[in-house]
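Visitor: Quick one: sequence plus predicted model below, questions after.
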Amino acid sequence: MSQLVDLVIFGGTGDLSSRKLLPALFQLHRHGLAERLQRIVATGRSEMDTDAFRQIARDNLLRYLPDDDWDETIWSEFRERLHYVRVEAAHAEHYRALASLLQEGHSQGQLYYLATLPALYGEICQQLQAAGAVGEHSRVVLEKPLGHDLASCQQINHQVDQVFSEEATFRIDHYLGKETVQNLLALRFGNQLFQPMWNNTFVSSVQITVAEEIGVAGRGSYYAETGALRDMVQNHLLQVLSIVAMEPPASLQASDIRDEKMKVLRSLEPITAANVKERTVRGRYAEGAVDGHAVKGFLEEDEFQHAEDTETFVALKASINNWRWAGVPFYLRTGKRLSRRYSEIVIEYRRPPFSLFANDPQELTNKLVIHLQPEESISLHTLNKKPGLRSKLKLQPVELHLTDDQQRVEDSYDAYERLLLDALHGDQTLFMRRDEVETAWRWIDTIIAAWEENSTPIKNYNAGTMGPNAATALIAVDGRQWHE
């Protein structure tokens, strides 16, 4: 029989729990994948009973779940798993009440999901231990951001490590739960077609883009002190980069995969004061229009009027100093209030040494495009003969879809469903190891120090565009352009 687990969500009444965690858990229950889950215990600072919380949870599920996924019968079963306990971070008696509730059940372990401010992670873990709520089969999930820089990240990791071992600690990055990111492993290591060409002999450049239409209103206490580099590049983009660039692992075990990701992060060439001007662009959105609606500029938002040194866009040219990727630029960009929401990886292959075809469009190259959101798919861009009765062969681009559209619709799931399921089963493959997170912060801290030393300016861009002109120039100087 599988070991039963109680899932305790700290911050269980917050935005992440309402929008992502509880809907994901409902879906796991609906699909019969939550057999290991005994109870879901939400904690929060508000005084309420379990029935009141269940009503709030129902309202949020109706709001955030697709209409076709709601089922009253399923809800009547799911609601019995939901419980609520008031817990304030510094109140020891609240943890003792939580521990008492957990002892009443039949579970053999606990999974603590910390969806609170990271500054509280250490205290929560220590209070749980003091209340006797941490046992041999207890695990903890840590939400990003893990700190503000390397020093704060190390402090959080040290505090958590006093209570939970590395094997029991799950550092989450929801991008790693996306089907297409996982499919990179199958694409690279399950197909002889691609593996021999996944190196600097054949690949010209790699682009990783995470573009968002939304702004940052409502996140004043966090974003004003963070910015796009810390918020997105340090975790999401560097995690995706490490999977794209990693060497074949010895096995698909979590330790082997994370060992190879670490080698990539350690091979990143530092961006310092000597090259930061040529390698980075900082941007900040000004007023403009997104999806036909006028929006304010970043500094016009009430929460950000004094955040003149906070960027909402960043573009980087990264280099990986190893034999596989030497000489191949990795272009990264992410930003708020851009023209559309999408995330993708673009592997651009080198052109043939010369062309046999008249009027060959030089800007067209073979590309492997991996779409992460809003739709998840993989496509190969090739060149074919242009149809027609012509005296000479002419080329045109053709896009070949490498994913099954029908299967993708039927088997689609939210990234948090995948990650919560893995955490319940103790599988760390799609979670970040301590040395990964700290190595990423070390690279990011060097960039921030270089910006400060050089007084790197922040370029304005109109909301509804794809960032400042300097981001276009960053890649154009190498004779390339962003894939859009």
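Guide: Yep, it's here. Numbers count the residues shown, from 1 in each chain.
Visitor: When you work out contacts or count neighbours from here on, use the C-alpha atoms and nothing else.
Guide: OK.
Visitor: continuing past the strand or helix carrying residue 103, what's the next helix or strand?
Guide: Applying DSSP states H and E as the criterion places residue 103 in helix 92-104. Later in the chain than helix 92-104, the nearest helix or strand by DSSP H and E is strand 109-114.
Visitor: and that next one, what other elements does it pack with?
Guide: For strand 109-114, the elements it packs on are strand 5-10, strand 138-142, judged by 3 or more CA pairs under 8 Å, 6 or more residues apart in numbering; DSSP states H and E.
Visitor: contacting residues around the residue lying closest to residue 140 once chain neighbours are set aside?
Guide: Sequence neighbours aside, residue 112 is the residue nearest to residue 140 in space, at 4.6 Å (criterion: CA to CA, 6 or more residues apart in numbering). Residue 112 sits next to 7, 8, 9, 10, 138, 139, 140, 141 when contact means CA atoms under 8 Å, 6 or more residues apart in numbering.
Visitor: now the closest residue to the fifth one other than its chain neighbours: how far from residue 474?
Guide: Here the nearest residue to residue 138 in space, its sequence neighbours aside, is residue 110; by CA to CA, 6+ apart that works out to 4.7 Å. Here the distance between residue 110 and residue 474 works out to 48 Å (CA to CA, to the nearest Å).
Visitor: Structure two is appended below for comparative analysis:
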Amino acid sequence: MVSSPVATGSGNSEQWVNPLKDPHDKRLPRIAGPSGMVIFGVTGDLARKKLLPAIYDLANRGLLPAGFALVGFGRRDWSKQDFEDYVHEAVLAGARTDIREHVFKRLAEGMHFVSGNFDDDQAFDTLAETLASLDASRGTAGNWAFYLSVPPDFFDDVVNQLDRSGMAHATQHSWRRVIIEKPFGHDQESARKLNVAVNRVFPEDSVFRIDHYLGKETVQNILALRFANQLFDPLWNANFVDHVQITMAEDIGLGGRAGYYDGIGAARDVIQNHLLQLLALVAMEEPITYTPQELRAEKIKVLRATAPVYPLAKTTARGQYTAGWQGSQAVVGLREEEGFDPESNTETFAACTLNINSRRWAGVPFYLRSGKRLGRRVTEIAIVFKQAPHLTFAESTTAAQGPNALVIRVQPDEGVLMRFGSKVPGSTMEVRDVNMDFSYSEAFTEQSPEAYERLILDALLDENSLFPTNEEVELSWAILDPILEYWASRGRPDDYPAGTWGPESADKMMARSGRTWRRP
């Protein structure tokens, strides 16, 4: 006889597992317990392109409960059928897994739409009535996640309405959680005010701040690479590492995001969140256990020890792309992009040098860069090692050899590359760089889930290790704020042609210490 699944876990979170197996076995599929989700801003690009396909993919993989409910909130005057049709179109366009109509039909049974504005008390009262009705009809047990896919300016309005209407208040046997998207403020002060506003209604352990990079398989693999292998840990320190480069390069321009991007820029958009989180994972000490609390504690230690290297005139760089060639296509410059202020000083390329003041990393510079209209789309972490202290080979035989490097490719070709010297076949002694390449797509037959699949499921399961805390957010801004203040006093950023790897000032920044950027 096959046993029915049972709920296990502590507190208000539930995880459905086979009782015949070890409930602590992390290899088991994690299935969310009774729950539902409300998406504010459900008609926006993020919801249409990422969130709705991810929810369908979770349902298609059997990771959502049969009674899962999905409620959209927006200004459009939609019926339930209108909302179902909208979700269906989004799923057809963006789902990762195969479309199975019977799966979508079952998911659609729990879909509802509530029309209203964020200052509309009646709309939120209607939303509260809808959730109560779904608790009774779908068995969601009062467990609701509220996804704020809206600009930060509206966070305060939404959480206050959730508080006023009682929807933010969990009972002893249910939970209420809020999921918020970046940007988490535009500096440390605004981030602190935002955290105060959210935490006034939702306790910190019920707040899930989405950084979608932390949901990527290759980012999570950083911990496995470092701490599941004895091979790397002895070398992972200032005795052997010369420097670390963390790059997020995009080959696209602003497209239709000019209005959003102006005044934000590459540093606020990417470095403050994605790249500093990658830095923390690369540099952190091994946690005592892999609980969310221990993982976060180690990341916080790193961020507290991290600071810009001065003088900023020599250790930072920024730029704006001009007209050029992206592959074989001629593209316009930033100031010609529709909707962008041609007098704006907002940067599309940002680079900075950071030091981590700890015994492990003392003296090892961390170079972070991000930009649009660069040579290709790639995100990677390169740990570049020091040259061997003594070479018995003649200098001419190793002229083609560079420093050893371990490169973690986050996207798009997910994997890990090791670069080391090898003898060139032949009768003479010549050493040249070669690559040992691990690729996710070649090593594993299973396709990696999208980041939003993992993060939405984690929020429903109360697994918060991949979500930055308010302290992490504020510490990240404390690192970046001095750089942003310095740039604000320097006028317009340097130019760089589209399709290149950034302004000359970025190359000079590296050259001052005898180093060069990688060209992925």
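Guide: Arrived safely, thanks for sending. What you are looking at is a predicted structure, and each value in this text was computed from that prediction instead of being measured.
Visitor: tm score of chain vs chain?
Guide: Aligned and superposed, the two chains score 0.95 in TM-score terms (TM-score structural alignment, normalised by the length of the first structure); 478 aligned residues with a CA RMSD of 1.7 Å.
Visitor: coming back round to it: and the residue nearest to residue 140 of the first structure? What does it align with in the second structure?
Guide: Using TM-score structural alignment as the criterion, residue 112 of the first structure maps onto residue 146 of the second structure.
Visitor: and residue 368 of the first structure, helix, strand or coil?
Guide: Classification of residue 368 of the first structure using DSSP: H, G, I helix; E, B strand; the rest coil returns strand.
Visitor: What's it aligned with over in the second structure?
Guide: Under TM-score structural alignment, residue 368 of the first structure pairs with residue 406 in the second structure.
Visitor: With residue 469 of the first structure instead?
Guide: That one, residue 469 of the first structure, aligns with residue 504 by TM-score structural alignment.
Visitor: To what extent is that match buried, counted in neighbours?
Guide: 14 (other CA atoms under 10 Å).
Visitor: And for residue 389 of the second structure?
Guide: Residue 389 of the second structure: 5 neighbours (other CA under 10 Å).
Visitor: Which residue in the first structure aligns with residue 277 of the second structure?
Guide: Checking TM-score structural alignment: residue 277 of the second structure goes with residue 239.
Visitor: And for the match of residue 368 of the first structure, the neighbour number?
Guide: Neighbourhood size, residue 406 of the second structure [other CA under 10 Å]: 19.
Visitor: residues touching it, list them.
Guide: Going by CA under 8 Å, 6+ apart, the list of residues near residue 406 of the second structure reads 382, 383, 384, 416, 417, 418, 419.
Visitor: Please apply the same query to residue 467 of the first structure.
Guide: 283, 285, 313, 335, 338, 461.
Visitor: Residue 269 of the second structure too?
Guide: Contacts of residue 269 of the second structure by CA under 8 Å, 6+ apart are residue 183.
Visitor: In three-state terms, label it for me.
Guide: Residue 269 of the second structure - assigned by three-state DSSP - is helix.
Visitor: Ok, residue 84 of the first structure next?
Guide: strand.
Visitor: how about the aligned residue in the second structure for it, what does it touch?
Guide: If you follow residue 84 of the first structure across to the second structure using TM-score structural alignment, you land on residue 113. Counting by CA under 8 Å, 6+ apart, residue 113 of the second structure touches 71, 72, 73, 74, 78, 79, 80, 83.
Visitor: Using a markdown table, please lay out those together with neighbour count.
Guide: Shown next, in a markdown table, are these (neighbours: other CA atoms under 10 Å):
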| residue | neighbour count |
| --- | --- |
| 71 | 22 |
| 72 | 23 |
| 73 | 22 |
| 74 | 19 |
| 78 | 17 |
| 79 | 13 |
| 80 | 17 |
| 83 | 22 |
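Visitor: Would you mind measuring from the counterpart of residue 398 of the first structure in the second structure to residue 416 of the second structure?
Guide: Taking TM-score structural alignment, the alignment pairs residue 398 of the first structure with residue 434 from the second structure. The gap separating residue 434 of the second structure from residue 416 of the second structure is 14 Å, by CA to CA.
Visitor: out of the two, which sits in the busier spot?
Guide: residue 416 (22 against 15).
Visitor: ok, for the more buried one, nearest residue in space, not its chain neighbours?
Guide: residue 408 (4.6 Å).
Visitor: Next, the contact list for that neighbour, please.
Guide: Neighbours of residue 408 of the second structure in contact, by CA under 8 Å, 6+ apart: 218, 222, 380, 381, 382, 414, 415, 416, 417.
Visitor: which of those still touch in the first structure?
Guide: On the basis of both residues aligned by TM-score structural alignment, their matches' CA atoms under 8 Å, what survives of these in the first structure is 218, 380, 381, 382, 414, 415, 416, 417.
Visitor: just the strands in the stretch 251-400 of the first structure please.
Guide: Ranges of strands in the stretch 251-400 of the first structure, per DSSP state E, counting those that start in this stretch, are 280-286, 288-290, 293-295, 313-318, 330-335, 342-349, 367-373, 377-385, 395-401.
Visitor: give the contact list for the nearest residue to residue 37 of the first structure once chain neighbours are set aside.
Guide: Residue nearest to residue 37 of the first structure in three dimensions, not counting chain neighbours: residue 5, with 5.1 Å by CA to CA, 6+ apart. Residues near residue 5 of the first structure by CA under 8 Å, 6+ apart: 36, 37, 38, 39, 107, 108, 109, 110, 111, 424.
Visitor: try residue 159 of the first structure
Guide: 121, 122, 123, 125.
Visitor: Let's have the residues you listed in CSV, adding secondary structure.
Guide: Formatted as CSV, the contacts of residue 159 of the first structure follow (three-state DSSP):
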residue, secondary structure
121, helix
122, helix
123, helix
125, helix
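Visitor: wait, which of the residues you listed is closest to residue 271 of the first structure?
Guide: Residue 271 of the first structure has its nearest neighbour among those in residue 121, at 30.7 Å by CA to CA.
Visitor: What is the equivalent residue in the second structure for the closest one?
Guide: Residue pairing (TM-score structural alignment): residue 121 of the first structure is matched to residue 155 of the second structure.
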